[in-house]
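*Asks:* got a structure for you, letters missing:
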């Protein structure tokens, strides 16, 4: 048989051996745990598996392991409940669940964090942590924060009359995330408020948690810290063992954290956490100015430039200033005249990727076409031809006004019928109302504060009430100040 034949799907793209081990577990062992088949070396059958089947196998193995963990844990908890009720000898399912029989395999200890999240829905936190501790897990096996450990501290065994307060998990009102204590909830809320109460005495850097401050101090200001862990491949050294483990994955291309939604894998669990928000729609980070929510903290920082007029980055060729380095890099391609974006349909080249996208939509989409009247190409030739014919097939049911495009009808419904009076003028004796805040702002400047024009031309000091009016003025009157670059 062909060596590249996959043992599972029989495709000819198998690249990994079934006897290779990931996290000390062979693929064949995972396969045996999920399905009842026998796999042996030199049995004459294909001994490889393709990348696609590896991802599916990891998902199936994780699911089976999670079921086993949950079953053992629930049976143990039920045994504990029956023990407290005086019915220790009660049968649990088909087998007697005795405390000495609850032994977890080392290979599935990493699933504790998943199990904790699932059990949080039904069990009191104090009882849960006490029961988990009895199962043989150490602090290093869990992903529970220091605040959680403090609130879930295991009670003393010789304390007979332990009257603990049984409080359930606390849920964040903003994003719905569960926390196991009040202190953990307060720490989590700082991701929404942006509060950073822990300050470094040396450099005044601020942090949300005490642990982050400690790691910062050890990395930046501690003289006793040594880089004890060195990579044998590239020679890079690290302070912590966990850091070098993550670094080595760059050389081995190991990605042990698999997305349960799309099978995409990652080398770090933090990357997987950020990626899963794309599927779940969770957006735990919000802009402190406008409240807009994002699924990544870095996106909040990038978004905040919208609220600022500061332009830190300047082009050294034309002195144009922009807000971000990414925008500056995009702008520099205008001067280089490198047209790297080539249309795969007609071969036309463009400097900007956005121009290529617009070109494909306008000239090569299913609805696009060339107008025989005005000799131009349009992304929707049928809608464009209505401008020449005067046809308006989209009718408003409220005022019977007709439009040539569906987008125009939708715009009309929002501005004239649904939100026509959403923003009302607060000036006494003024009954005007507008569908948008920008229109209300223009009304206030023009009719109630005529002496104040917020948008000033930098060339002639003429004032305008709207930014669009200022842009139009600069294009007409000061074209020489900003010469157009022809590509």
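*Replies:* Here it is on my side, so go on. Note that the structure is predicted; figures quoted are calculated from it, not measured.
*Asks:* hey, let's count contacts and neighbours off CA atoms from now on
*Replies:* Will do.
*Asks:* quick check: longest helix of the chain.
*Replies:* For the chain, the helix reaching the highest residue count under DSSP state H is reported as helix 51-84.
*Asks:* who does that helix touch, helix- and strand-wise?
*Replies:* Applying 3 or more CA pairs under 8 Å, 6 or more residues apart in numbering; DSSP states H and E, we find helix 51-84 packed against helix 27-34, helix 112-119, strand 257-258.
*Asks:* one more structure, for comparison:
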């Protein structure tokens, strides 16, 4: 009888931490088994005769790690589409249609620099062939070719290269001014505008 109780408790504990009681069955959650393996390298199987439950704490960690992994992969693909000719992961989970377009050969920019006749470095956009003397200038220029973030408002057709640029634009629709001057009562939609205000008005 004692052995049966011990056995029951064993299968109720969390498969990952072994500290807490299981919150839910790993195989009841869609793709949870795969996410556990991708995030921490532990393979959980229906036939391994080990606990198959996960506690709430571990579940939250796996969910957050999975979310971070997806975001990081998307951002990695976006960066590679801007600066190098590396093929991105085209799995359903890690890439959207927009990112596939951003990773297409016509949108890739080579960051290979080369020396000019005068010995200075040049960086060339392989989309429009413009040349720049600084890598950062090429980066800023390339954003013009990779406007993948569309304004969600139906009547607005503007597109932007980064989420940050899109967020700034959305403030023009909402009128939101989150950057407040600590010297007066004025507020601004952009941090740069606040900085300019302080430099010109309060110095």
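*Replies:* Alright, I've got the coordinates. Since the model is a prediction, treat every value here as computed from it, not as a measurement.
*Asks:* Can you say which of the helices and strands packed on helix 51-84 of the first structure is nearest to residue 128 of the first structure?
*Replies:* Smallest distance to residue 128 of the first structure across those (CA to CA): 7.9 Å, for helix 112-119.
*Asks:* buried ones in the closest one?
*Replies:* 112, 115, 116, 119 (16 or more other CA atoms under 10 Å).
*Asks:* Stretch 77-84 of the first structure now?
*Replies:* By 16+ other CA under 10 Å, the buried positions in stretch 77-84 of the first structure come out as 77, 79, 80, 82.
*Asks:* show me what contacts the residue mapped onto residue 60 of the first structure from the second structure?
*Replies:* Using TM-score structural alignment to pair residues, one finds that residue 60 of the first structure aligns to residue 65 in the second structure. Residues near residue 65 of the second structure by CA atoms under 8 Å, 6 or more residues apart in numbering: residue 39.
*Asks:* dump the residue contacts of residue 11 of the first structure.
*Replies:* Residue 11 of the first structure neighbours (CA under 8 Å, 6+ apart): 4, 5, 50.
*Asks:* And it, what's its match in the second structure?
*Replies:* In the second structure, the residue equivalent to residue 11 of the first structure is residue 19, according to TM-score structural alignment.
*Asks:* Over to residue 455 of the first structure?
*Replies:* Residue pairing (TM-score structural alignment): residue 455 of the first structure is not matched to any residue of the second structure.
*Asks:* unless I'm mixing things up, residue 455 of the first structure is touching residue 470, no?
*Replies:* Yes. Counting by CA atoms under 8 Å, residue 455 of the first structure does reach residue 470; the two are 6.7 Å apart.
*Asks:* Overlap in contacts, those two.
*Replies:* 463, 464.
*Asks:* what span of the second structure lines up against the one helix or strand residue 475 of the first structure maps to?
*Replies:* Using DSSP states H and E, the element containing residue 475 of the first structure is helix 467-477. Helix 467-477 of the first structure lines up with nothing in the second structure when matched by TM-score structural alignment.
*Asks:* Buried residues in that helix, which are they?
*Replies:* For helix 467-477 of the first structure, burial by neighbour count (16+ other CA under 10 Å) applies to 470, 474.
*Asks:* Check which helices and strands that helix is in contact with.
*Replies:* By 3+ CA pairs under 8 Å, 6+ apart, helix 467-477 of the first structure packs against strand 455-456.
*Asks:* dump the residue contacts of the one residue sitting closest to the centre of the second structure.
*Replies:* The residue lying closest to the centre of the second structure (CA atoms, centre = their mean) is residue 71, at 3.0 Å. Residues near residue 71 of the second structure by CA under 8 Å, 6+ apart: residue 94.
*Asks:* Could you pull out the helices in the second structure for me?
*Replies:* 2-12, 32-40, 56-83, 97-102, 135-142, 163-174, 191-201.
*Asks:* Now render the ones you listed as CSV, adding distance to residue 49 of the second structure.
*Replies:* Formatted as CSV, the helices of the second structure follow (distance: least, CA to CA, whole Å):
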stretch, distance to residue 49 of the second structure
helix 2-12, 9
helix 32-40, 15
helix 56-83, 20
helix 97-102, 41
helix 135-142, 53
helix 163-174, 46
helix 191-201, 57
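*Asks:* Which one of those helices lies nearest to residue 152 of the second structure?
*Replies:* The nearest among these, by CA to CA, is helix 163-174 at 8.6 Å.
*Asks:* what packs against that closest one?
*Replies:* Looks like helix 163-174 of the second structure contacts strand 149-150 (3+ CA pairs under 8 Å, 6+ apart).
*Asks:* Give me the contact list for the strand it packs on.
*Replies:* Contacts for strand 149-150 of the second structure (CA under 8 Å, 6+ apart): 157, 158, 159, 160, 161, 162, 163, 166.
*Asks:* give me every residue that touches the nearest residue to the fifth one once chain neighbours are set aside.
*Replies:* In this case it means residue 161 of the second structure. Spatially, and ignoring its direct neighbours in sequence, residue 161 of the second structure is nearest to residue 147 (4.0 Å; CA to CA, 6 or more residues apart in numbering). Residue 147 of the second structure makes contact with 159, 160, 161, 162, according to CA under 8 Å, 6+ apart.
*Asks:* How about the contacts made by the second one?
*Replies:* Read it as residue 160 of the second structure. Taking CA under 8 Å, 6+ apart, one finds 143, 146, 147, 148, 149, 150, 151, 166 in contact with residue 160 of the second structure.
*Asks:* Max pairwise distance over the residues you listed: which two?
*Replies:* Spatially, the most separated pair among the contacts of residue 160 of the second structure is 143 and 151, at 15.8 Å (CA to CA).
*Asks:* Where do the strands of the stretch 251-400 of the first structure begin and end?
*Replies:* Per DSSP state E, counting those that start in this stretch, the stretch 251-400 of the first structure carries strands over the ranges 257-258, 265-266, 285-286, 293-294, 313-314, 321-322, 341-342, 349-350, 369-370, 377-378, 394-395.
*Asks:* can I get those in JSON lines with distance to residue 477 of the first structure?
*Replies:* Below are the strands of the stretch 251-400 of the first structure laid out as JSON lines (distance: least, CA to CA, whole Å):
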{"stretch": "strand 257-258", "distance to residue 477 of the first structure": "58"}
{"stretch": "strand 265-266", "distance to residue 477 of the first structure": "54"}
{"stretch": "strand 285-286", "distance to residue 477 of the first structure": "41"}
{"stretch": "strand 293-294", "distance to residue 477 of the first structure": "40"}
{"stretch": "strand 313-314", "distance to residue 477 of the first structure": "24"}
{"stretch": "strand 321-322", "distance to residue 477 of the first structure": "21"}
{"stretch": "strand 341-342", "distance to residue 477 of the first structure": "34"}
{"stretch": "strand 349-350", "distance to residue 477 of the first structure": "29"}
{"stretch": "strand 369-370", "distance to residue 477 of the first structure": "34"}
{"stretch": "strand 377-378", "distance to residue 477 of the first structure": "30"}
{"stretch": "strand 394-395", "distance to residue 477 of the first structure": "39"}
